[in-house]
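> Sharing a sequence plus its predicted fold:
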Amino acid sequence: MVFAVRIDPALREQVEGLRGITEQSVNEVGVEALTAWVDNKLADEEVRDKAMAGIEEEERRLQERRSAIQKVLGATASTSGEAPGTGPSRSGRRGKSSDS
């Protein structure tokens, strides 16, 4: 995957100078910088709280969709204890038996 970032020319000069000293590739410098940024954000309590709030909101939306679909279908598979697709067949046909 290509990830292009536009940076200020002064910062680019600093990066190029340090790259020359450290003998790192542009890719290595980018990966190092992004890894540090991600680690920093994951350690931020506010960011973690926002992430959890987003997960909880998505779970709420999924539950609403599940309820709406169950009402439309008249299905109660999730409350009957049966996993979807494990109940009786709707077609009424039975599987082939080796006894016949």
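Perfect, I can see it now. Quick caveat: nothing in here was measured; it's all calculated off a predicted structure.

> Please count neighbours and contacts with C-alpha atoms only from this point.
Fine.

> Helix or strand for the spatially most central residue of the chain, just tell me which one.
Compute the mean C-alpha point of the chain, and by Cα atoms, centre = their mean the closest residue is Ile55, 10.1 Å away. Assessed by DSSP states H and E, Ile55 sits inside helix 45-73.

> ok, and here's another one to check against it:
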Amino acid sequence: MTEQQQPEGQGEEAEKKVFAPRISQELRAQIEALRGITGHTINQLGEEALRDWTEKILGDPEVRSKAMAGIEEQQRQLQEQRAAIEKVLGTSATTASSEVPADTGPGRSGRRGKSAQE
């Protein structure tokens, strides 16, 4: 399989996106030499390297801490937005969105279905 050929599994390919980092000519030459020895495509080598790097980074406690801080900041911002919307509406958005009438009654047009009219 060359770099330009499509893999046989179309479902897997549909989920993939192009990622084209710029690298030095020296690194490219090393990759090409190793690719020739191993028989792997540049895509396979790049995907393996990025997967290994991602696993290493995700195992770093400092990175995990930063990720959690980012999530907490997003939650804080969403709470601020919710409070602002509630203030504009003059009601609690959580109460209004969670209230569902037990009896649906007539529809928008005020008409009832056939079974309700009989």
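Everything's here; your move. Given the structure is predicted, the values throughout are model-derived calculations rather than measurements.

> returning to what we had before: got a list of contacts for the helix or strand that the helix holding Ile55 of structure 1 is followed by?
Counting by DSSP H and E, the next helix or strand C-terminal to helix 45-73 of structure 1 is helix 77-80. Outside helix 77-80 of structure 1, the residues that touch it by Cα atoms under 8 Å, 6 or more residues apart in numbering are 83-84.

> Check the offset of helix 77-80 of structure 1 from the chain's centre.
27 Å (Cα atoms, centre = their mean, to the nearest Å).

> for stretch 43-55 of structure 1, same thing?
14 Å.

> so that stretch matches what in structure 2?
Residues 59-71 of structure 2 are where stretch 43-55 of structure 1 lands when matched by TM-score structural alignment.

> before we move on, the earlier item: tell me what the helix holding Ile55 of structure 1 is packed against?
On a contact count with 3 or more Cα pairs under 8 Å, 6 or more residues apart in numbering; DSSP states H and E, helix 45-73 of structure 1 meets no helix or strand.

> Quick one: average offset of that helix versus structure 2, please.
In the superposition against structure 2, helix 45-73 of structure 1 averages 0.5 Å from its aligned positions (mean Cα distance after the TM-score superposition for structure 1).

> go on, stretch 34-41 of structure 1?
On superposition with structure 2, the mean distance recorded for stretch 34-41 of structure 1 (mean Cα distance after the TM-score superposition for structure 1) is 0.8 Å.

> residues making contact with that stretch?
With contact meaning Cα under 8 Å, 6+ apart, stretch 34-41 of structure 1 is reached by Val47.

> again, only this time at 10 Å
Residues outside stretch 34-41 of structure 1 that contact it (Cα atoms under 10 Å, 6 or more residues apart in numbering) are 28-31, 42-44, 47-48.

> neighbours around Thr35 of structure 1, how many?
Residues near Thr35 of structure 1, counting by other Cα atoms under 10 Å, number 12.

> gap between it and Val5 of structure 1?
To Val5 of structure 1, Thr35 of structure 1 is 15 Å away according to Cα to Cα, to the nearest Å.
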